[in-house]
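K.L.:
Predicted model and sequence below, questions to follow.
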Amino acid sequence: MGYQDVKFPNGTVFLVTGGAGFIGSNLCEAILKMGHKVKCLDDFSTGKEENIKDFIDNKDFQLIRGDIRNIETCMKACEGVDYVLHQAAWGSVPRSIEMPLIYEEVNIKGTLNMMDAARLNNVKRFVYASSSSVYGDHPVLPKVEGQEGNILSPYALTKKVNEEYAKLYYRLYGLETVGMRYFNVFGRRQDPHGYYAAVIPKFVKCLLNNESPVINGDGKQSRDFTYIENVIEANLKACYTKENVGGETFNIACGGQVNLIELYDKICEVLEVRIDPKFGPIRIGDIKHSNASIQKAKQLLDYNPDFNFREGIKLTIKYYKEYFMSNH
């Protein structure tokens, strides 16, 4: 069953924090297509107006400009809300190493504000973005929930703390918190610009501009690349499931493993270009290999990712070709 078949009652209201970001805007769009109401909370520190321009005038869409570091903003945003999909955060492992204090403020304090506002407004379920980075240096593959290693970056630490608070809020207050450990999400609206851009949009952008991209390290490091549609499915099914999932975390991935050289070759193949990449230094805080077990999510959330890596990459490249043509 895909998420389109998930039936929420008429009049269901969702709050998507970070709703103008990459994952958040895709969630807003999916919820509106299902015929439900969505509030989007964003301070536009990393989110973009262009991501929500197609539904800003939709009568079921409400934009709240505000910062999750402000508890009053969080309280107001949660009024009358059934489900919170908390995506607002600062991403990027390298940037967190440079700016740990802002990560503490936004990712930890901001998430705690949202959790408390959800609790006080009697939200049914609080589904939040965690990260595969919480596995740290644990060497065993595939990654299984409950088998974590030493944390390698401030970003990863913020996500780990979020998970601990979520467990506590479920135990103490009964707030049904559900953590989504995302594994290398990619797809439409992922930002291709800037120093901290994710690897897929960065590669595509370089190749479309006939430039040679930089691969950090030897390119043999592997990731479990996960197409955005699978992430939408996981979030909505985490709201919908009748299973007792309060305080739990789930790997949200494809269960696959693609190294960066393979990824680069696949993008070249789809674009029908061939430019040799450059190799740069290994990034501090990066893990060597990442591959998820998705058994727990399959069992308790009925999560069955519809899109594999190859299908996702084709759709993503099609999106970026159109994006760059319309922006030049």
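P.N.:
Received, thanks.
K.L.:
Could you use CA atoms for every contact and neighbour count after this?
P.N.:
Fine.
K.L.:
From residue 33, how far off is residue 65?
P.N.:
Distance, residue 65 to residue 33, by Cα to Cα, to the nearest Å: 22 Å.
K.L.:
Next one for the comparison:
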Amino acid sequence: MKILVTGGAGFIGSNLVDALLKDDRVSLVRVLDNLATGSEDNLKHLGHLPKFEFLNGDIRSMDDCVRACTGIDLISHQAALGSVPRSIADPLTTNAVNIGGTLNIFTAAKDNGVKRIIYAASSSTYGDHPGLPKVEDRIGKPLSPYAVTKYVNELYAGVYASLYNIEMIGLRYFNIFGPRQNPNGPYAAVIPLFAKSLIDNQAPVINGDGSHSRDFTYVSNAVQANIAALFSQEPEAVNTVYNIACGEQTSLLQLFENLREQAGSSLQPIHGPERNGDVKHSLADISKARRLLKYNPSVSVKEGLRHTYDWYAAQK
């Protein structure tokens, strides 16, 4: 199989590319990335491999998407502008990339006869629905422009599956973390921020009182889900969405305590104001992914935090 990974220079995408290049079912892994949030450093160790190909291009360009999809069998569409705060600050760019860019990829895939697209969906789609754990068919109103864009992706996937006979699988990620997640910039995620603060011996800021909780999920579990979705032979597994998580709740304070223990630090966090658009609590029901994709998260949150902290410490 020849596989395109959009956003393949990014955090999740590059970890997925590494795994696909080791898979005997794969003859080519082509990456499309404009390096806006991804990094060439995440791929530099792959340049010598004959199965690897890199295209510097933007999913907002239809020409780039057509070029990337030519001759491709399967797509893992990871390219997106993440971050709820970024989408609140700049909704137009988030919309252009996450909706316009995704529609370009879906259309270029259709026109090139691509059989199946796995696309990165988001737990933000659950919005203000109060129920826990989150179950795929029960969602609320989106709380941010980012959440709107990820829900629209799911709507377009459903339409393209029914009209154009493309197999679509959406993976609703729940706070994926791990090596290569960028700790720098105004929209860095909480785990790389905490790790960087501890390594630099600077007290991190926790938004709110620290009771906010998330279903944090180590990146290798997300990679496993993508590969399972790409190659699933189960007819019932396609044209639907799945929660990709660990099925565990961890508060921000618990998260910091875990990382602080790993760092051997006595730092105390500083508490700042809560962020607009944030969901208070999140927890996934992963039974559907277990049943249809045979998804089985093999790395726990605590083990993943240990691997992640060690990776950031080694970068210093």
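P.N.:
Received, thanks. This is a predicted model, so every value here is computed, not measured.
K.L.:
give the contact list for the aligned partner of residue 264 of structure 1 in structure 2.
P.N.:
Structural alignment (TM-score structural alignment) places residue 264 of structure 1 against residue 256 in structure 2. Counting by Cα atoms under 8 Å, 6 or more residues apart in numbering, residue 256 of structure 2 touches residue 194.
K.L.:
Let me know the helix or strand that residue 256 of structure 2 is in.
P.N.:
Assigned by DSSP states H and E, residue 256 of structure 2 belongs to helix 252-263.
K.L.:
Run the chain-centre distance for stretch 107-124 of structure 1.
P.N.:
The chain centre lies 18 Å from the centre of stretch 107-124 of structure 1; the measure is Cα atoms, centre = their mean, to the nearest Å.
K.L.:
Could you tell me where it falls in structure 2?
P.N.:
Taken onto structure 2 by TM-score structural alignment, stretch 107-124 of structure 1 occupies residues 98-115 there.
K.L.:
all helices for the stretch 151-300 of structure 1, in order.
P.N.:
Ranges of helices in the stretch 151-300 of structure 1, per DSSP state H, counting those that start in this stretch, are 154-173, 199-208, 228-240, 260-271, 295-301.
K.L.:
For the longest one, give me the average deviation versus structure 2.
P.N.:
Which is helix 154-173 of structure 1. Per the superposition on structure 2, helix 154-173 of structure 1 and its aligned residues are separated by 0.4 Å on average (mean Cα distance after the TM-score superposition for structure 1).
K.L.:
Trace that helix over to structure 2 and give me the residue numbers.
P.N.:
Under TM-score structural alignment, the match for helix 154-173 of structure 1 is residues 145-164.
K.L.:
Check which residues of that stretch are buried.
P.N.:
Across stretch 145-164 of structure 2, burial judged by 16 or more other Cα atoms under 10 Å covers 145-154, 156-158, 160-161.
K.L.:
now do stretch 209-221 of structure 1
P.N.:
Those would be 212-216, 219, 221, for stretch 209-221 of structure 1 by 16+ other Cα under 10 Å.
K.L.:
Show me which positions of stretch 192-201 of structure 1 end up buried.
P.N.:
Neighbour counts over stretch 192-201 of structure 1 (16+ other Cα under 10 Å) mark 192, 198-201 as buried.
K.L.:
So which bit of structure 2 is it matched to?
P.N.:
Using TM-score structural alignment, stretch 192-201 of structure 1 lines up with residues 183-192 of structure 2.
K.L.:
measure the matching stretch end to end?
P.N.:
Stretch 183-192 of structure 2 end-to-end distance (Cα to Cα) = 5 Å.
K.L.:
Ok, stretch 67-76 of structure 2 next?
P.N.:
This stretch, stretch 67-76 of structure 2, spans 16 Å end to end (Cα to Cα).
K.L.:
which residues in structure 1 does that stretch match up with?
P.N.:
By TM-score structural alignment, stretch 67-76 of structure 2 lines up with residues 76-85 in structure 1.
K.L.:
next one: stretch 266-285 of structure 2
P.N.:
Against structure 1, stretch 266-285 of structure 2 falls on residues 274-293 (TM-score structural alignment).
K.L.:
who's in contact with stretch 228-245 of structure 1?
P.N.:
For stretch 228-245 of structure 1, the surrounding residues in contact (Cα under 8 Å, 6+ apart) are 2-3, 6, 8, 23, 26-27, 30, 83, 85, 125-127, 176-178, 180, 182, 185-188, 252-253, 300-307.
K.L.:
How about stretch 19-37 of structure 2?
P.N.:
So stretch 19-37 of structure 2 is contacted by 1-10, 17, 51-59, 68, 79, 81, 223, 227 (Cα under 8 Å, 6+ apart).
K.L.:
how many neighbours does the equivalent of residue 233 of structure 2 over in structure 1 have?
P.N.:
The equivalent of residue 233 of structure 2 in structure 1 is residue 242 (alignment by TM-score structural alignment). Using other Cα atoms under 10 Å, residue 242 of structure 1 is surrounded by 10 other residues.
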